[in-house]
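*Asks:* Below are the sequence and a predicted model for it; my questions follow.
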Amino acid sequence: MRMLKRASDALKDASSLFIANWTPRSAYRNPDIEACVIKATSHNGSRIDYNSAQRIFAWIRVSSHYIHPVLSALSTRMERTHNWTVALKGLMLLHGIFSCKVPAIQRIGQLPFDLSNFKDRNPNLCHHEAFIRAYYTYLNKKSSLMFQQEPKTGSLRKGSKEKPRQPSTMQDLVMLENLQGLLDTLLDIKPLKEKMANVLVLEAMDCIVIEIFDIYSRICNGIAAVLVRLYAVGKDEAVKAFSILQKAAAQAEVLSRYIEFCRDFGVTKASESPKIVHIRKEDIQALKNIIDKVSNQQKIEELIPREEDKAMILQEDIKETDLMNGVT
C-alpha cells in the first residue's frame, strides 16, 4: 500500500513538471521557476530538494521581478494540495524566501494563499494538519507585519538631504509588542506526536528554532535600548514598557520549556541554542517605581492651579469684592 502511494505521488509530481515545462513564458509565469517550485515541494517525505530551493532564492536576490512568478507558482501549488508533505515544504520554502532580505519581500503583505483550514486527504493526520496551520499562521502574521513596517515611499522628497526621523520611544515599544506577538505565534508551532519526528518535520523545527532566537534576541536588545531612556519618558511610555517587561519575563519561562521539549524531540538547533536571557525582578521593580513616581508627580501638579486658572480666580475675587462694596 505504501509503495503504491509513493508511486502515485511521484506520478503527480511528474505530471505537474510536464505541464510546467509547456507553460508559455510571460511576465507572470516562468517555466523554470515553476519547475523548481514543484521540485522543492515534492511529495517525497524523506527528502528535501535543497538545490531547487537555493535556485529560487538566487533568482529573488538577483531581481525583485522574480518574486511575482515565484509566489504565483507557490500559491498554485499550495491551493491545490491536500498533502501535508507538499504543504510543509511550501511553507519552508516561503520561510526561506523571507530570509532573502530583499526589500520587495516587505511589500507582499497578506499571503496569496490560505492554509488556515488545511486538511490532508488522510483523516488520521490531524496532528500534522495542526502543525501546518500553526506554521502558516505565523508566516502570514510575519508577512503582514513586514508590510506594515515597510518605509513608505514619498515620506521624503527625492534628493532631500533630510535624515529619516528616528522612531519615538512609543513607536519602539509598539514594535516590541508586535515582536512579542510574533514570538507567541511561533511558540504555537509544535509537533504534538512522537511519530512526527521525521526528516521533514525536524528540518522545519530547525528553521523555527532559529527564527525564535532571532526574534527573542531582537526583543531583548529592544528592551535594553528602551530601558536606557526610561527616566526621560512619560507615564504612558513607562506603563507600556512595564507591560512589555512583564510579558518578556513570562515568555522567557515559556521559551525555556519549549526549547527543552525541542531537545527531547530531537531538533538539532535546539541543542545548539544560546542561553535564554531572563528578565530580572529588579528591572521590573525599578520600572514600577518610575511609574509610581510619575503618577505621584502628576497628582501634585493637578493640585497646583494653572496660570489661567489663577487669573480666573482673581477676577472672581475682584467681582465679589466690588459687589460687597456696592460697585456696579
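*Replies:* Structure received. All values derive from a computational prediction rather than experimental measurement.
*Asks:* C-alpha from now on. contacts and neighbour counts both.
*Replies:* Noted.
*Asks:* quick one: secondary structure of D120?
*Replies:* Here D120 is coil, with the state taken from DSSP: H, G, I helix; E, B strand; the rest coil.
*Asks:* Surely it is in contact with V86?
*Replies:* No - the criterion here is C-alpha atoms under 8 Å, and D120 misses it with V86 at 10.2 Å.
*Asks:* who's more crowded, the two?
*Replies:* Using other C-alpha atoms under 10 Å, the more surrounded residue of D120 and V86 is V86, with 21 against 17.
*Asks:* measure L287 to M175 for me?
*Replies:* Distance, L287 to M175, using C-alpha to C-alpha, to the nearest Å: 19 Å.
*Asks:* Equivalent analysis for N51, please.
*Replies:* In terms of C-alpha to C-alpha, N51 sits 35 Å off from M175.
*Asks:* Which parts of the stretch 1-150 of the chain are helices?
*Replies:* Ranges of helices in the stretch 1-150 of the chain, per DSSP state H, counting those that start in this stretch, are 2-21, 31-40, 50-62, 67-80, 84-98, 126-149.
*Asks:* could I get the ones you listed as a markdown table with distance to Q110?
*Replies:* Putting those into a markdown table (distance: least, C-alpha to C-alpha, whole Å) gives the following:
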| stretch | distance to Q110 |
| --- | --- |
| helix 2-21 | 26 |
| helix 31-40 | 20 |
| helix 50-62 | 19 |
| helix 67-80 | 12 |
| helix 84-98 | 13 |
| helix 126-149 | 5 |
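*Asks:* Among these, which comes closest to A104?
*Replies:* Set against A104 and scored by C-alpha to C-alpha, those come closest in helix 67-80, at 8.0 Å.
*Asks:* Skipping its backbone neighbours, what lies nearest the residue nearest the centre of the chain in space?
*Replies:* In the chain, the centroid-proximal residue (C-alpha atoms, centre = their mean) is K142; its distance is 3.3 Å. Leaving aside its sequence neighbours, K142 sits nearest to L182 (C-alpha to C-alpha, 6 or more residues apart in numbering; 6.9 Å).
*Asks:* Please give me every residue in contact with that neighbour.
*Replies:* Going by C-alpha atoms under 8 Å, 6 or more residues apart in numbering, L182 touches 138, 141-142, 215.
*Asks:* which SS state does it fall under?
*Replies:* Per three-state DSSP, L182 ends up helix.
*Asks:* In terms of neighbours, single out the busier of N51 and M175.
*Replies:* Legend: neighbour count by other C-alpha under 10 Å for N51 and M175, higher for M175 (17 against 12).
*Asks:* and the angle from the helix or strand encompassing that one to helix 126-149?
*Replies:* Using DSSP states H and E, M175 sits within helix 169-187. Here helix 169-187 runs at an angle of 160 degrees relative to helix 126-149 (axes from the mean of the first three to the mean of the last three C-alpha atoms, to 10 degrees).
*Asks:* how far out from the middle of the chain is helix 169-187?
*Replies:* The chain centroid and the centroid of helix 169-187 are separated by 8 Å under C-alpha atoms, centre = their mean, to the nearest Å.
*Asks:* Next one for the comparison:
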Amino acid sequence: MPGGGTQNSLRKALGAIKDTTTVSLAKVSSDYKELDIAIVKATNHVERPAKEKYIRAIFAAISATRPRADVAYCIHALARRLSRTHNWAVALKTLIVIHRALREVDPTLQEDLINYGRSRSHILNMAHFRDE
C-alpha cells in the first residue's frame, strides 16, 4: 500500500510523543511518580520487549509488603493504561505485565484484581479495543 511506511512512521512518532508527555506529567503531578513512570516505560509504544527494570519496579509496588492502597493504585493505573490505549504494543505489554505479576508476585494480588473487577469494570475486558 502506498504511503504505508509514512503512516507507520507517523504512528510510531505519535506514540513516542504520548509516552514522553505521560512521563513528564507523572513527574510533575503524581503522588506515585516512580510507579507511574515505570508503568509507562514498561508499556510504551516501542515494538520491543519491556525493560526488566521497569517491570521489577512495578512488581515491587504490588508486593505483599506494600500497603494495599499502593497495590490498588497500581492495579488502577494498569487498568487505565489498558483501557485508554489504541495501540497493540501498549495493550500487549500491559497484559504481559499483569500476567507476569499474577505468576511472580504474591498470591494476594489475585484477590486484589478480583476485588478491583467487582468495584469497577473488569481489568481484562478488551471488548472495545481497536488498534488504530
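*Replies:* All right, it came through fine. All figures in this text were calculated on a predicted structure; none of them were measured in a lab.
*Asks:* Now the TM-score, please.
*Replies:* Once superposed, the chains reach a TM-score of 0.78 (TM-score structural alignment, normalised by the length of structure 2), with 117 aligned residues with a C-alpha RMSD of 1.8 Å.
*Asks:* what about the helices of the stretch 1-150 of structure 1, which gets the closest to V239 of structure 1?
*Replies:* helix 126-149 (23.4 Å).
*Asks:* what stretch of structure 2 does the closest one fall on?
*Replies:* Per the alignment by TM-score structural alignment, helix 126-149 of structure 1 matches no residues in structure 2.
*Asks:* With stretch 173-193 of structure 1 instead?
*Replies:* On structure 2, no counterpart of stretch 173-193 of structure 1 exists by TM-score structural alignment.
*Asks:* what do you get for stretch 213-222 of structure 1?
*Replies:* Across structure 2, nothing matches stretch 213-222 of structure 1 (TM-score structural alignment).
*Asks:* Mind listing what's buried along that stretch?
*Replies:* Buried residues in stretch 213-222 of structure 1, defined by neighbour count with 16 or more other C-alpha atoms under 10 Å: 213, 215-216, 219-220, 222.
*Asks:* Please apply the same query to stretch 135-149 of structure 1.
*Replies:* 135-147.
*Asks:* residues near the aligned residue in structure 1 for D36 of structure 2, how many?
*Replies:* With TM-score structural alignment as the criterion, D36 of structure 2 lines up with E34 in structure 1. Close neighbours of E34 of structure 1, defined as other C-alpha under 10 Å, add up to 26.
*Asks:* how close does the closest residue to E34 of structure 1 other than its chain neighbours get to R263 of structure 1?
*Replies:* The spatially closest residue to E34 of structure 1, leaving aside those adjacent along the chain, is A73, at 5.4 Å (C-alpha to C-alpha, 6+ apart). The spacing between A73 of structure 1 and R263 of structure 1, counted by C-alpha to C-alpha, is 35 Å.
*Asks:* which of those two has more neighbours?
*Replies:* Using other C-alpha under 10 Å as the criterion, A73 of structure 1 and R263 rank with A73 on top: 21 against 16.
*Asks:* which one in structure 2 is aligned with the more buried one?
*Replies:* Taking TM-score structural alignment, the alignment pairs A73 of structure 1 with A77 from structure 2.
*Asks:* Quick check: its match touching A38?
*Replies:* No - if you go by C-alpha under 8 Å, A77 of structure 2 and A38 don't touch, sitting 10.8 Å apart.
*Asks:* got the contact list for A89 of structure 2?
*Replies:* Applying C-alpha under 8 Å, 6+ apart, we find A89 of structure 2 in contact with 43-47.
*Asks:* ditto for A42 of structure 2
*Replies:* Listed by C-alpha under 8 Å, 6+ apart, the contact set of A42 of structure 2 reads 50-52, 54-55, 93-94.
*Asks:* Out of those, which is nearest to G15 of structure 2?
*Replies:* For the contacts of A42 of structure 2, the nearest to G15 of structure 2 is K93 (14.0 Å; C-alpha to C-alpha).
*Asks:* And the closest one? What does it align with in structure 1?
*Replies:* Matched by TM-score structural alignment, K93 of structure 2 corresponds to K89 in structure 1.
*Asks:* Against W84 of structure 1, how distant is the spatially closest residue to its match that is not a sequence neighbour?
*Replies:* Ranked by C-alpha to C-alpha, 6+ apart and with sequence neighbours excluded, the top spatial neighbour of K89 of structure 1 is T41, at 5.0 Å. Going from T41 of structure 1 to W84 of structure 1 by C-alpha to C-alpha gives 10 Å.
*Asks:* of the two, who's got more company?
*Replies:* Set T41 of structure 1 next to W84 and count neighbours by other C-alpha under 10 Å: T41 wins out with 27 against 21.
*Asks:* measure that one to Q180 of structure 1 for me?
*Replies:* With distances taken as C-alpha to C-alpha, T41 of structure 1 is found 30 Å from Q180 of structure 1.
*Asks:* now do C262 of structure 1
*Replies:* Taking C-alpha to C-alpha, one finds C262 of structure 1 at 20 Å from Q180 of structure 1.
*Asks:* how far does stretch 65-79 of structure 1 sit from the chain's center?
*Replies:* Taking C-alpha atoms, centre = their mean, one finds stretch 65-79 of structure 1 lying 21 Å from the centre of the chain it belongs to.
*Asks:* And the helices in the stretch 151-300 of structure 1, which stretches?
*Replies:* 169-187, 199-229, 235-265, 268-271, 281-303.
*Asks:* Make TSV out of those and add distance to N21 of structure 1.
*Replies:* Output for the helices of the stretch 151-300 of structure 1, formatted as TSV (distance: least, C-alpha to C-alpha, whole Å):
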stretch	distance to N21 of structure 1
helix 169-187	37
helix 199-229	27
helix 235-265	40
helix 268-271	37
helix 281-303	60
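*Asks:* Which among the ones you listed is found nearest to S63 of structure 1?
*Replies:* Between the helices of the stretch 151-300 of structure 1, helix 199-229 lies closest to S63 of structure 1; by C-alpha to C-alpha that is 24.6 Å.
*Asks:* packing partners for that closest one?
*Replies:* Helices and strands touching helix 199-229 of structure 1, as assessed by 3 or more C-alpha pairs under 8 Å, 6 or more residues apart in numbering; DSSP states H and E, comprise helix 84-98, helix 169-187, helix 235-265, helix 268-271.
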